[in-house]
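> Next one to model:
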Amino acid sequence: MQLFASELVIQASIGGLRVGDMIFALVSFAVLLWLLKKFAWGPLMTKMEERENYIANEIDTAEKNRADAEKAAKEANEQLQATRQEAQQIIEDAKKAGQQQEQAIIQAAEDAAARLKKSAEEDIAREKEKAIEALQAQVATLSVQIATKVIEKEISAEDQEQLISDYIKEVGEER
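Next up is the predicted model:
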């Protein structure tokens, strides 16, 4: 047996190695590997796959969120552009309305001025008519007074012509 044991011992420069110990170590290592594969490696790989799937899903979600954010930013820019155009249109419409209102105010002022002018002209014509009527009344009064003077005193033809021309001059000056 010693021979057998000696054969199983491999001589090495630094101590000897025993084949039995090596076989035991190999079997123990194999059992350990099998146990690790069954109880640790499988669950570890399952967890690693879950983690990989989780990371992949997170990357997909992030890509989707990025795409959604880009789409939302694009829509916001389009909406902002539309709002700017609408604001510009409102400003232009307000300018046009202001110009139209300005023209309407100017036209109304011109119409009012024309009405005032016409009214003033009518007032002037009425006052002129009143003045002519007053003048005619005064002429009638003067005529009566001249006739009274003529009747009171008899005058010559020359004096009568002188009275008439004086009267015409007075009437002309009053006008």
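
> make it CA atoms for all contacts and neighbour counts henceforth
Noted.

> Could you point out the longest helix of this protein?
Under DSSP state H, the helix in the chain containing the largest number of residues is helix 42-152.

> Now do the buried residues in the very next helix or strand once past that one.
Later in the chain than helix 42-152, the nearest helix or strand by DSSP states H and E is helix 157-174. Of all the residues in helix 157-174, those buried under the rule 16 or more other Cα atoms under 10 Å are 163, 167.

> Proceed likewise with the subsequent sequence, for comparison:
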Amino acid sequence: MENLLKPDIGLMFWTLVTFLIMVVILKKIAWGPLLKALEDREAAIRGEIESARKGRLEMEGLKADYEKQLAGIEARTRQMLAEAEQKGARSREAVLKEAGREARAIADKTRQQLEAEKERLVRELRSQVGDLSVGIAEKLLRQAVDKKLQDKFIRDFVKDLDSRDRASR
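All right, here's what the predicted structure looks like:
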């Protein structure tokens, strides 16, 4: 019983040496790969966030382009309506009834064209926004699944190290 209470310098020395060797081994085997995996994961997430930001900026640019096109179509429509009204005013004396009918026909046709063009542009915009949203969501979901697998791998690796440590005792 007295031997347990007296410190043995040799035993303390070898315990310290063994501990330092284990720290070096764990640093080379476990910490290096774990830190590298975490850094790789961080870089991948940053890349995905940047990609999502670029996608959003591109989507905003497309939206602005479509709004410009829509404004141009509306301006052309207003111009066409103005031309039709001028034509009707010049020929009003000769054929007032016919000119009024032609102006209404041109205006209706122009409105229909505008509505058709507007619907086409809205469908196109929705399709592209949908495609971009699905692409971004797919990337984010893929990252979430990869993170779960990576967390499981890390937990299994740590358990394995604990098992080896217990077995070596």
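
> Just give the TM-score of the two.
With the length set by TM-score structural alignment, normalised by the length of the second structure, the two chains reach a TM-score of 0.50; 104 aligned residues with a Cα RMSD of 2.9 Å.

> What separation do you get for the counterpart of Val23 of the second structure in the first structure and Lys96 of the first structure?
For Val23 of the second structure, the aligned residue in the first structure is Ala82 (criterion: TM-score structural alignment). Distance of Ala82 of the first structure to Lys96 of the first structure, given as Cα to Cα, to the nearest Å: 21 Å.

> coming back round to it: how far does the longest helix of the first structure sit from the chain's center?
Here helix 42-152 of the first structure is found 15 Å from its chain centre; the criterion is Cα atoms, centre = their mean, to the nearest Å.

> swap in stretch 154-166 of the first structure?
Worked out by Cα atoms, centre = their mean, stretch 154-166 of the first structure lies 90 Å from the chain centre.

> Could you report the neighbour count for Gly88 of the second structure?
Close neighbours of Gly88 of the second structure, defined as other Cα atoms under 10 Å, add up to 21.

> That one pairs with which position in the first structure?
Looks like Gly88 of the second structure aligns to Ile146 there (TM-score structural alignment).

> For its match, list the residues it contacts.
Leu163 (Cα atoms under 8 Å, 6 or more residues apart in numbering).

> Quick check: it vs Gln136 of the first structure, distance?
15 Å.

> With Glu154 of the first structure instead?
In terms of Cα to Cα, Glu154 of the first structure sits 26 Å off from Gln136 of the first structure.

> Please say which of those two ends up with more neighbours.
Gln136 (13 against 10).

> aligned partner of the more buried one in the second structure?
Checking TM-score structural alignment: Gln136 of the first structure goes with Arg78.

> measure the residue nearest the centre of the first structure to Leu80 of the first structure for me?
In the first structure, the centroid-proximal residue (Cα atoms, centre = their mean) is Ala87; its distance is 3.0 Å. If you measure Ala87 of the first structure against Leu80 of the first structure using Cα to Cα, the figure is 10 Å.

> now do Glu86 of the first structure
Counting by Cα to Cα, the gap from Glu86 of the first structure to Leu80 of the first structure is 10 Å.

> Could you do Ala72 of the first structure as well?
12 Å.

> and the longest helix of the first structure with helix 157-174, angle?
170 degrees (axes from the mean of the first three to the mean of the last three Cα atoms, to 10 degrees).

> For stretch 58-76 of the second structure, list every residue counted as buried.
59, 63, 66, 70, 73-74.

> typed the wrong thing, it's stretch 143-160 of the second structure
Per 16+ other Cα under 10 Å, stretch 143-160 of the second structure contains these buried residues: Gln143.

> and that stretch, which stretch of the first structure?
Against the first structure, stretch 143-160 of the second structure falls on no residues (TM-score structural alignment).

> what's next to that stretch, contact-wise?
For stretch 143-160 of the second structure, using Cα under 8 Å, 6+ apart, the contacting residues are 34, 45.

> Name the nearest residue to the counterpart of Glu92 of the first structure in the second structure, sequence neighbours excluded.
Under the alignment (TM-score structural alignment), Glu92 of the first structure pairs with Leu34 in the second structure. Nearest in space to Leu34 of the second structure, with sequence neighbours left out and distances taken as Cα to Cα, 6 or more residues apart in numbering, is Ile154 at 7.6 Å.

> Within the helices and strands, which one has the one you found?
Counting by DSSP H and E, Ile154 of the second structure is found in helix 92-168.

> quick one on the thing from earlier: any idea how far the match of Val23 of the second structure lies from Lys74 of the first structure?
Relative to Lys74 of the first structure, and taking Cα to Cα, Ala82 of the first structure is found at 12 Å.

> before we move on, what about Ile164 of the first structure?
Ile164 of the first structure sits 103 Å away from Lys74 of the first structure, going by Cα to Cα.

> got it, and Gln138 of the first structure?
Counting by Cα to Cα, the gap from Gln138 of the first structure to Lys74 of the first structure is 94 Å.
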